[in-house]
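Peer 1: 3D, please:
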Amino acid sequence: MTDLQPLRRALLSVSDKTGLIDLARALSDRGVELLSTGGSAAAIRDAGLPVRDVSEVTKFPEMMDGRVKTLHPVVHGGLLAVRDDAGHVAAMTEHGIDPIDLVVVNLYPFEATVARGAGFAETIENIDIGGPAMIRSAAKNHAFVNVVVDVEDYAPLLAELEANDGRTTLAFRQSLAQTAYARTAAYDTAVSTWMAGAIGETAPRRQSVSGTLAQTLRYGENPHQAAAFYTDGTARAGVATATQVQGKELSYNNINDTDAAYELVAEFADLGPCCVIVKHANPCGVAKGDTLEAAYRAAYDCDRTSAFGGIVALNQPLDEATAKAIVEIFTEVVIAPGASEAAKAVFAAKRNLRLLLTDGLPDPAAGGMTVKQVSGGFLVQGKDTGQISEADLKVVTKVQPTPEQMADLRFAWIVAKHVKSNAIVYVKDGATVGVGAGQMSRVDSTRIAARKAEDMAEACGLPASPAKGSVVASDAFFPFADGVITAVEAGAVALIQPGGSMRDAEVIAAADEAGIAMVFTGMRHFRH
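Peer 2: Model (predicted):
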């Protein structure tokens, strides 16, 4: 085997025909014999280029609605034969097998079929069999064979041939082979994951996770950590599918925080204008308003210090007035389901401000997986899509919450779902006024959130802490009455929590003694 291998014969069989004719023409101009199948062969022939049908080579027609066309020894022998092995060469000669030096295959659009919600039978028909088999054969024999599975590798292939007088280097073929195996692995992962869901298998014996590189990042959470951003192929609206209109390249932390912000603001899709400001993956301000600008200003007021350098997520298209309010301080990223031209013009003066626009809001009720790596393995769980209605709530105190308090309680509960546990959220008049996140003790989170409300009063020139008259949400039950007592001391008049503690009676008694309302949800929202 020599490092440089000539390319004389190619098999092109693609579902996505983007760039196919240009590639076929460039190869044909180099004297490469073209083989193809079905629609690919027809497209090449219609372009006036010489091409042989694979069925002509195998002496077998395509059959069974195209399920069988390349699964033949003439094809796989041409791909797998070791060219400098005398036995392999003899077998090729005996059976009339000619070598194939290049396979260009992109697979049936299985992921796209799943993404658009196709039925079971149609999805099954979009599982490619012959394609992955050819890809794996060619990749295994990369010492002699080139395999291309992505349209973006057409140009590098042609450049390689140009640089090496119609030949390719071993290093180039190895790179193509690695990409090919990653593609078939991702494809099989998509199939197995879909099928597990389709048949209701929540914990399959083997679980795979795959993605497509979207961006190589400068570094991870810290400069000494390598990082990259991968997409999973789903059509879910969010940071992975957004269009970046302007601003610097997104960082690892930007992407993580922006996702957290947009997932939360999507919970308020039907509540009118809403804004979420996130810092270090925790919401530091969340508010609704009569206008988007009012919602932003109320969210900003909750924690003006933390909002500096934060991520802003909006549930409605960005308008000019809101854009002008946002640029009053330094902001890292703004994500929204659209923006007016006037708003874009305001942001254009802030070149480093990243503006991401999506086609809509993600569906909070849509399922999915979360994956966390641990030493020697990884944890997989369903996405937290838990939601409650007013009918699910149980008032456990003598005092009943007012309708206004109930609305704030439900608002606070949704926010708490997106705060790192232990999570405590104070809300008043449709806006957070204090958030306590990620503490080892729930009472500490309660104290921190109350102190944040005091800071808000000082920053905004309020006569008293906005925690007075507020409602409080806790993502999990209060294990002791001390958390309730702390919230009452801060001025809370109603609480919402899952309930279920061994000391529920003690906690309810503390609320009754303080004369406040308490509501149980029966559902917790740990977020570690």
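
Peer 1: from now on I want contacts and neighbour counts done on CA atoms only, so please keep to that.
Peer 2: OK.

Peer 1: and the closest residue to residue 491 other than its chain neighbours, how close does it get to residue 53?
Peer 2: If the residues on either side of it in the chain are set aside, residue 491 comes closest to residue 468, at 3.8 Å by C-alpha to C-alpha, 6 or more residues apart in numbering. For residue 468, the distance to residue 53 (C-alpha to C-alpha, to the nearest Å) stands at 79 Å.

Peer 1: likewise for residue 260?
Peer 2: For residue 260, the distance to residue 53 - C-alpha to C-alpha - is 51 Å.

Peer 1: got it, and residue 263?
Peer 2: Applying C-alpha to C-alpha, the value for residue 263 to residue 53 is 50 Å.

Peer 1: kindly report the same for residue 154.
Peer 2: The span separating residue 154 from residue 53 equals 21 Å under the rule C-alpha to C-alpha.

Peer 1: same thing with residue 293?
Peer 2: Residue 293 sits 62 Å away from residue 53 when distances are taken as C-alpha to C-alpha.

Peer 1: so where do the helices sit in the stretch 301-450 of the chain?
Peer 2: With DSSP state H, counting those that start in this stretch as the criterion, the stretch 301-450 of the chain has helices at 304-307, 320-326, 341-348, 403-417, 442-460.

Peer 1: now the first one, how far from the centre of its chain.
Peer 2: The chain centroid and the centroid of helix 304-307 are separated by 27 Å under C-alpha atoms, centre = their mean, to the nearest Å.

Peer 1: tell me which other helices or strands that helix touches.
Peer 2: Helices and strands touching helix 304-307, as assessed by 3 or more C-alpha pairs under 8 Å, 6 or more residues apart in numbering; DSSP states H and E, comprise strand 274-279, strand 282-288.

Peer 1: what's the answer for the third one, then?
Peer 2: Contacting helix 341-348 under the criterion 3+ C-alpha pairs under 8 Å, 6+ apart are the following elements: helix 320-326.

Peer 1: buried residues, the helix it packs on. List them.
Peer 2: Neighbour-count burial for helix 320-326 flags 320, 322, 323, 326 (criterion: 16 or more other C-alpha atoms under 10 Å).

Peer 1: tell me the one of those nearest residue 489?
Peer 2: Comparing the buried residues of helix 320-326 against residue 489 with C-alpha to C-alpha places residue 326 closest, at 34.0 Å.

Peer 1: next up, for comparison:
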Amino acid sequence: NGGSMSEETCYALAREVFRHTSSYDAAIARYLATTAGGDSGLPETLMILAGREQVLRYGENPHQRAALYGSFGSIFQHLHGKELSFNNIVDIAAAASLVAEFDEPTVAIIKHTNPCGVGSAPTLAEAYAKAFATDTKSPFGGIIAVNRPLDMEAATAINQIFTEVLIAPDFPADVLQLLEKKKDRRLVRLTGDLKKAIGSDIRSIPGGYLVQDADPIGGAGEEFRTVTRRTATAAEERALRFAWKVATHVKSNAIVYAREDRTVGVGAGQMSRVDSARIAVAKAAEENLSLQGSVVASDAFFPFADGLLEAVRAGATAVIQPGGSIRDEEVIRAADEHSIAMVFTGIRHFRH
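Peer 2: Down below sits the predicted model:
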């Protein structure tokens, strides 16, 4: 060009220069804003600095454009299969966050961000069998996450059904060789610490954004206080803690029936808490799973005794919930009348 740049090149360079300098200025402004957040601990001005990592085929539905921003790929390494979709990525985050709650070998099967089943056991194969038994229909085409390197025994069991995405901290070579035979299955290695990677929860609304602290993995300071005459047995207490961890990852209104280390019924996303309880019971009945002697977790308080009485009729013997209703005493009396052990956590876990 005779020693000069074309107008097109100048525009391209200008875009890159201003993108870079504006990002640098925004980083400084964001840091200074965090030092002046006031009593809320949130910045006066919301600034999001995230480069585009991937243009996605489409969004939640085919008519919606979508792209992935940030450093998701540095935490979740895509090893095999078709490119991750918008819905895959949302489900991956949900599944990985759930199994991160547990120290024991744990498997979670996810559909539309809700757990179909969750199980913990000395081995992943046993944990998968427990999770799958909760709901044997819904896992087809679902997302499975494990919190240990995936061994051959568990991989062989999982390989018997079609799974959209499988997430694990690692896949040994022989396991990869087995699982890669199904070309459409996506394999994702979790390489980062989710407890450190999850920051604020940001949602767009008409006219602005809502920002909140993310509900932390590993609990939010629950107190686990017995409020009934009967105290939970050691086995019931273990089951209650298990059910509570799962319930915090189920869409509200959430009801989870569990035994010591496995779910036996999940009711999610209903406008009525009683309806969620009934759905959980119906799902257990479909799988011929007895709820006699099970425990129940509710993500929010029972506004009336009717939700608790549904659990009693199903055969549950212990309940865990946040408490905080103006009718707590009514619910506690109902629990005492049926010799139910009930624990209040003091912390609600709505998930919308």
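
Peer 1: can you tell me which helix in structure 2 is longest?
Peer 2: In structure 2, assigned by DSSP state H, the helix with the most residues is helix 7-34.

Peer 1: any idea what residue 293 of structure 2 aligns with in structure 1?
Peer 2: Under the alignment (TM-score structural alignment), residue 293 of structure 2 pairs with residue 469 in structure 1.

Peer 1: next up, the contacts around its match.
Peer 2: Applying C-alpha atoms under 8 Å, 6 or more residues apart in numbering, we find residue 469 of structure 1 in contact with 428, 491, 492, 493.

Peer 1: once you drop chain neighbours, what's closest to the residue nearest to the spatial centre of structure 2?
Peer 2: Most central in structure 2 under C-alpha atoms, centre = their mean is residue 94, positioned 3.3 Å from the mean C-alpha point. Spatial nearest neighbour of residue 94 of structure 2, chain neighbours left out: residue 113 (5.5 Å); criterion: C-alpha to C-alpha, 6+ apart.

Peer 1: tell me who's in contact with that neighbour.
Peer 2: 90, 91, 94, 95, 250.

Peer 1: rerun at 10 Å
Peer 2: 87-88, 90-95, 98, 142-143, 249-251 (C-alpha atoms under 10 Å, 6 or more residues apart in numbering).

Peer 1: counterpart of it in structure 1?
Peer 2: By TM-score structural alignment, residue 113 of structure 2 lines up with residue 281 in structure 1.

Peer 1: do you know how far its match is from residue 499 of structure 1?
Peer 2: Where residue 499 of structure 1 is concerned, residue 281 of structure 1 sits at a distance of 26 Å (C-alpha to C-alpha).

Peer 1: follow-up on the earlier one: which SS class is the match of residue 293 of structure 2?
Peer 2: coil (DSSP: H, G, I helix; E, B strand; the rest coil).

Peer 1: roughly how far does it sit from residue 404 of structure 1?
Peer 2: Applying C-alpha to C-alpha, the value for residue 469 of structure 1 to residue 404 of structure 1 is 11 Å.

Peer 1: which neighbours do these two have in common?
Peer 2: Common contacts of residue 469 of structure 1 and residue 404 (C-alpha under 10 Å, 6+ apart): 428, 429.

Peer 1: just checking, residue 306 of structure 1 touches residue 285?
Peer 2: Yes - judged on C-alpha atoms under 10 Å, residue 306 of structure 1 makes contact with residue 285 at a distance of 8.7 Å.

Peer 1: between the two, tell me which one has more neighbours.
Peer 2: Using other C-alpha atoms under 10 Å, the more surrounded residue of residue 306 of structure 1 and residue 285 is residue 285, with 29 against 16.

Peer 1: next up, the contacts around the residue nearest to residue 460 of structure 1 when sequence neighbours are not counted.
Peer 2: Leaving out its chain neighbours, the residue that sits closest to residue 460 of structure 1 by C-alpha to C-alpha, 6+ apart is residue 301, at 6.9 Å. The contact partners of residue 301 of structure 1, taken as C-alpha under 10 Å, 6+ apart, are 284-287, 295, 307, 431-433, 453, 455-457, 459-460.

Peer 1: what's the counterpart of residue 301 of structure 1 in structure 2?
Peer 2: Mapped onto structure 2 by TM-score structural alignment, residue 301 of structure 1 lines up with residue 133.

Peer 1: can you check residue 397 of structure 1 too?
Peer 2: Aligned partner of residue 397 of structure 1 by TM-score structural alignment: residue 228.

Peer 1: tell me how many other residues crowd that match.
Peer 2: As a burial measure, residue 228 of structure 2 scores 21 neighbours (other C-alpha under 10 Å).

Peer 1: surely residue 75 of structure 2 touches residue 194?
Peer 2: Yes - the pair residue 75 of structure 2 and residue 194 qualifies as a contact (C-alpha under 10 Å) at a distance of 8.1 Å.

Peer 1: which residue comes closest to the counterpart of residue 257 of structure 2 in structure 1 once chain neighbours are left out?
Peer 2: Counting by TM-score structural alignment, residue 257 of structure 2 corresponds to residue 426 in structure 1. Closest residue in space to residue 426 of structure 1, ignoring its immediate chain neighbours: residue 472 at 4.5 Å, by C-alpha to C-alpha, 6+ apart.
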